Every structure is written in C-alpha cells, then in structure tokens.
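1. Coordinates for the following, if possible.
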Amino acid sequence: MAHEFQHKNPARLDWRSHIFIRPWHTTASKISSVDTGQAHTLDCQKEGIIFFQEETSFFFSFFKDKMPLHSSIIPDEAVFADFRKQCLSTDNWVNKYDSNGMQVWVEIPPNKGNQGSKVHNIKCKMIIKDVSAATMYDVLHDGQYRKEWDPAMLESFDIARLSANADVGYYSWLCPKPIKNRDVVSLRSWQVMDDEYIIINFSVKHPKYPPRSNLVRAVSILTGYLIKPLGPNSCSFTYLSQADPKGSLPKVVVNKASQVLAPRVMQSVHKAGQNYPEWKQKHSPDLKPWLYPEQSTLPIMDPAELSIQRADSLENVDAQNSEDSS
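-> Down below sits the predicted model:
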C-alpha cells in the first residue's frame, strides 16, 4: 500500500536547498506528485532523497517502503525545540565563568537533595567575531578536518547513515594518565534553518560496536551545538552537554573538570574555525555531505537496530573489564 505524506511547508520545496523528508526512506524508483491537478513524476536518485524543481504544494505517495514510517530514536522537531530552549534559557542555570566573551553555565538539578550523584548539564557560550556561522557548522561536521585540530582524538569515524540528517558514529579519545581512555558510540542529528544551525547527539548501542576491554565506554546523555549568525563573519556559538565519562571517576570531579575543560575546548574549536577555509580549499572543497547528502557514501542503517545507551547499564560492563585506574 502507498504511504501518503503532505509537506506542510511548500515554500521550502526547492531543489537548491536539497530538502529531504525525514525520517522516511524508500526504495521507490519514482515518486508521484499532484499539484493543482497536474501530475509530476520525479526520479529518486538516492534512497529517501527527493529533489524538487518547483516551489509548489506537492502531495506524495511513497511505494515499496524499506523502513518503518517513524523511527522514534531519530530526534524529531520536539527534541530540537527543547534543545534550543535549553541553550537560550537562563532559568535554573548558574553562571560559573564569564571572561573574554565566553560564559560557562551549570544547570541547577531539579532534585537538590541528590546533586552530587548526577553529572551536571553544562552550557558554554561564546561570541565569535571573525568566523561565520556556516564555517563553524562545517568544522563540527568535517571528520577529516577534526584530525587536524583535535589532539585528544584516538579514533573517529562515521558508521552509517540513518536518514538525510542523521547518522551514527564512533569516537575515542585520550585521557590524562592515570585515567583510562574513553570511547563513545553516538547518534548525531542536525537541523539547518535560515537563522540557526543545530547539531545534537546522544549515546546509542550498536550491535557491531560493543564496549571494548581496553577503553571505558562513556555516555552522552545529550550533547550538541546551537550556532546563530550575527553577521557575515560572526556568530554566537553555544555548546551544551550532559555526559558521563563512567568508570570510577567521582561525579563531583567530573562536574568540576567539565567547567574547566569546556572553555578550552571552545577555544580550540574557534581556532579550528579560523583555519578551516584555507584548509578546506586544499582538501575536497566541494565535498560536504552534511549539506549535500547525495555525496554521502555511508551505508544505510535501519534506526530500529539501535537503542539508547543508558548510563546505568554500563556500570557492570566497566566492572567486568580491566578496572579503571582513575
């Protein structure tokens, strides 16, 4: 049976902006549309990718579904809206650092009687006066460039594409001795609007990438970026994260360390943004699959194969492996 979908924002149906319908995937070779009595047939050049050539109201029928109509693990509009709200809110947030255009905030836990046992939700914001929002967005996506500016990275790679604006990937990083190195498998999703860029990620379980015995599997509860243009070469850059490094590190140590390390990470990303345009000109300048998903060579994965990685489910995993020396 055909599945029908009415696009609610026909003004955005423009081939120049490469609009994709998320989280739908289809193996249909053609898609039929009806616009005020006129029939159109568009060839699908990629699974789940549709190119529009007219800014009109279309009505679509999808055939031969490959994947479920709704994959709940992929963030929807409500998740992005909530993340944006957290980034912009000051209610229940305490300022811990404010210097040289950078601020660090920590959220006040709702359960005040149990603050020390949980990892803080931390937020960093800086005003960037010499790099555009679009460039900073590219920096965060470009895995090849990260090897140039992230000295803590051990290994990083994308595993599979989940939709036109979501993928799953692996990242491991060095920790100062005697703390054991960490890794994470996360689902990343992104959203580009006229006045902002959002990237969010959270930890997931992948059947082919279980925790390794020589690393501690960390957990990103919710981590992401909100980038808003302020001018042609300036932007506000907000980083929000609630992540648990696991192992035997006391949560109070994790919380304090995060407040110190976060500004350093922000400064590194800013510097990476300053150097990115020159680097990108020498390294496949037109290759940006995060903007043009038809460039992606990643295999497609059914999101149903993933599940959210809960922090508490890793407690025994760490204990069974060689103990964290931290």
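
2. From now on I want contacts and neighbour counts done on CA atoms only, so please keep to that.
-> Fine.

3. which residues in the stretch 151-300 of the chain form strands?
-> For the stretch 151-300 of the chain, the strands defined by DSSP state E, counting those that start in this stretch occupy 153-163, 166-173, 182-193, 196-205, 216-217, 219-231, 234-244.

4. ok, residues contacting the fifth one?
-> In this case it means strand 216-217. Contact partners of strand 216-217, identified using C-alpha atoms under 8 Å, 6 or more residues apart in numbering, comprise 180-184, 211, 245-247, 314, 318, 324.

5. Restricted to helices, list those.
-> Among the contacts of strand 216-217, the residues falling in helices (DSSP state H) are D318.

6. before we go on, could you also do this sequence so I can check it against the first one:
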Amino acid sequence: MQPSTPAPVTQSWSISDESLGRYVYFASESCIQELLSASDASRSDTADKWKILALENGIEISKRRSGSFHIFRSRWLLRSVSPQQFITVANAIDAAKQWDPDLVEAKYKKDICHNLSIIRLRFGDTSKPVFKNREFTVYERRETMDDGTLVVAVASLPKEIAAGLQLKQQNLIRGFLLQSGWVVEKLEDDSCMVTYIVQLDPAGWLPKFFVNRLNTRLVMIIDDLKKLAQACRVDGPI
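-> Presented below is the predicted three-dimensional model:
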C-alpha cells in the first residue's frame, strides 16, 4: 500500500501594514502605466500587438497575447456620461457583480490610504464554472492624472500575501486577476472615452481556450456599468 500524498499547503507571509502598503503602491503604479499605455489611441494596434476582434453595440473589443491568458480590452465612447459619473461604478465590486450575479461576498478588507484598498471577492457553488467556488483578494487604486484622466487599477495580491491576510477556505479556489482596470478620458459635452482591460486566471482545472473565450465577455460589462452610471448623480470628483 502506497503512502497517501499530503495535501499541498499554501505558504503565507505575515507582512506589516507598512510593507504591504509599499508593495501594493508599486504594484499598482505598474498596473496604472499598463492601463494608460493600452488606452493610448495614438499607438498603432499593429505595433502594440492588439488584435481587434469585434465591434458590438459601439464597443471595440481587442486582445493581446500575454503568456497563457490573453489580455482583453474594450473601448467605448459614452455620450452624456461624465467621467465622474462612470468612475462611481468603475470598481472591483461593481464589476464583479456584472461578471456573475452569484457573487456572495464583496468586502473592503483594508484601506492602505485614501485611494488604495484591499478587497475580497467570493463566488458560490451556483456561479458560472469559471467563478464557481472561487475567491479573489485584490487591490484597488484610483488615481486622477494631471490631464484629468481617471484611472482605476485592480489586480490580485500574490498568493502568499493573500494567504497571510485571509486564509483560504478548503472548498474554495483562489483565482488571480492578473491585471484589470479602467481608463476614463474626459471629452466635450459631458461625454467620456472608457477603456477597460481584463486578464483573468481563474485557476483550477479549466481549459485555457475556455477562459480566454470567457474573458471576451467580461470586457462587455461596460454596457452594464453605463446603465448604472446613468442612474448615479455625482456632485464632485473622486
């Protein structure tokens, strides 16, 4: 009789608030620069290796190869929706609600500073296969650039740091939001150009082609978020 193989143990790192803040700040800074680069309309899609997949309901959907999981981008000109209106619903929690209605937990776990937070997202056993019994521990950073462009950067913490902040439940799979976020550029007549980026690794035993196909649907949430934004009234900047 062969000995049983012990279950893998996820290593966790106990990290101080200062070290956590420093790590998340620099990681989010890199994510912000990636988002701004992806939203730059002056760059050639061919040179930047973006491939346009479709134009649906005024939304341009593109992808770029990056490792096993493609990065997907959607861009849409939102008329009569100001950047301040849209940015109120451009966050990790509202996006997750659009990804899958069976989101069972969405909590701000820790505030690093006024515009940088740690969030936990948990999906239940009735969720879609790519989210079923999965959790994500992500940072969310919101910045206003010098030209008024609004950026929201969201990505997962490394699994060791996430385990130190929130022990993973045995029945859950810890997925990874490799990078995601919004770039909202102000235009005339209270309109804005919104670029949304997402690269998701749900982990577990899912074919990569299936995950990449689903990611093309995730970037379509701009349509749903637009409706939420139109229902919001905003009196000032973020």
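
7. Would you tell me which one of the strands of the stretch 151-300 of the first structure is buried the most?
-> Ranked by mean neighbour count, these are led by strand 216-217 with a mean of 26 (mean count of other C-alpha atoms under 10 Å).

8. counterpart of A106 of the second structure in the first structure?
-> In the first structure, the residue paired with A106 of the second structure is S156, using TM-score structural alignment.

9. quick one, what contacts that match?
-> By C-alpha under 8 Å, 6+ apart, S156 of the first structure lies in contact with 143, 169-172.

10. And the residue nearest the centre of the second structure?
-> When C-alpha atoms, centre = their mean is applied to the second structure, the residue found nearest the centroid is S180 (3.4 Å).

11. Give me the aligned partner of that one over in the first structure.
-> Counting by TM-score structural alignment, S180 of the second structure corresponds to T223 in the first structure.

12. Confirm for me that its match is in contact with S203.
-> No: shown here, T223 of the first structure and S203 do not form a contact pair, counting by C-alpha atoms under 8 Å, at 9.3 Å.

13. The residue mapped onto S74 of the second structure from the first structure sits in which helix or strand?
-> Using TM-score structural alignment, the partner of S74 of the second structure in the first structure is C124. According to DSSP states H and E, C124 of the first structure maps onto strand 122-128.

14. contacts for that strand?
-> Here strand 122-128 of the first structure makes contact (C-alpha under 8 Å, 6+ apart) with 87, 101-107, 234-242, 258-259, 262-263, 266, 270.

15. all helices of the first structure, in order?
-> Using DSSP H, helices in the first structure cover 77-88, 133-141, 143-149, 251-281, 315-320.

16. could I get those helices as a markdown table with mean neighbour count and distance to R161 of the first structure?
-> Formatted as a markdown table, those follow (neighbours: other C-alpha atoms under 10 Å; distance: least, C-alpha to C-alpha, whole Å):
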| stretch | mean neighbour count | distance to R161 of the first structure |
| --- | --- | --- |
| helix 77-88 | 14 | 19 |
| helix 133-141 | 20 | 14 |
| helix 143-149 | 15 | 14 |
| helix 251-281 | 16 | 23 |
| helix 315-320 | 14 | 27 |
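
17. With distance to P207 of the first structure as new columns, can the ones you listed be given to me in TSV?
-> Shown next, in TSV, are these (distance: least, C-alpha to C-alpha, whole Å):
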stretch	distance to P207 of the first structure
helix 77-88	25
helix 133-141	24
helix 143-149	23
helix 251-281	28
helix 315-320	15
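
18. Now check the first structure for the residue matching L167 of the second structure.
-> Under the alignment (TM-score structural alignment), L167 of the second structure maps onto P210.

19. Quick one: neighbours of that match, just the number.
-> Number of residues near P210 of the first structure (other C-alpha atoms under 10 Å) recorded here: 12.

20. And for the one 4 residues further on?
-> Using other C-alpha under 10 Å, N214 of the first structure is surrounded by 14 other residues.

21. Superpose on the second structure and give me the mean offset of the strand holding C124 of the first structure.
-> Mean deviation of strand 122-128 of the first structure relative to the second structure after superposition (mean C-alpha distance after the TM-score superposition for the first structure): 0.9 Å.

22. That strand vs helix 77-88, what angle?
-> Using axes from the mean of the first three to the mean of the last three C-alpha atoms, to 10 degrees, the direction of strand 122-128 of the first structure lies 70 degrees away from that of helix 77-88.

23. and strand 122-128 of the first structure, how far out from the chain's middle?
-> For strand 122-128 of the first structure, the gap between its own C-alpha mean and the chain's C-alpha mean amounts to 17 Å (C-alpha atoms, centre = their mean, to the nearest Å).

24. do the same with stretch 107-116 of the second structure
-> Stretch 107-116 of the second structure has its C-alpha centroid displaced from the chain centroid by 16 Å (C-alpha atoms, centre = their mean).

25. Run through who's touching that stretch.
-> The contact list for stretch 107-116 of the second structure (C-alpha under 8 Å, 6+ apart) reads 17, 21, 25, 117-121, 139-143.

26. which of these sit farthest apart?
-> L121 and E143 (21.8 Å; C-alpha to C-alpha).

27. For the nearest residue to the match of S180 of the second structure once chain neighbours are set aside, list the residues it contacts.
-> Excluding the flanking residues, the one nearest T223 of the first structure by C-alpha to C-alpha, 6 or more residues apart in numbering is S241, at 4.1 Å. Contact partners of S241 of the first structure, counting by C-alpha under 8 Å, 6+ apart, are 121-123, 220-224.

28. Can you find the partner of S241 of the first structure in the second structure?
-> Per TM-score structural alignment, S241 of the first structure is aligned with V198.
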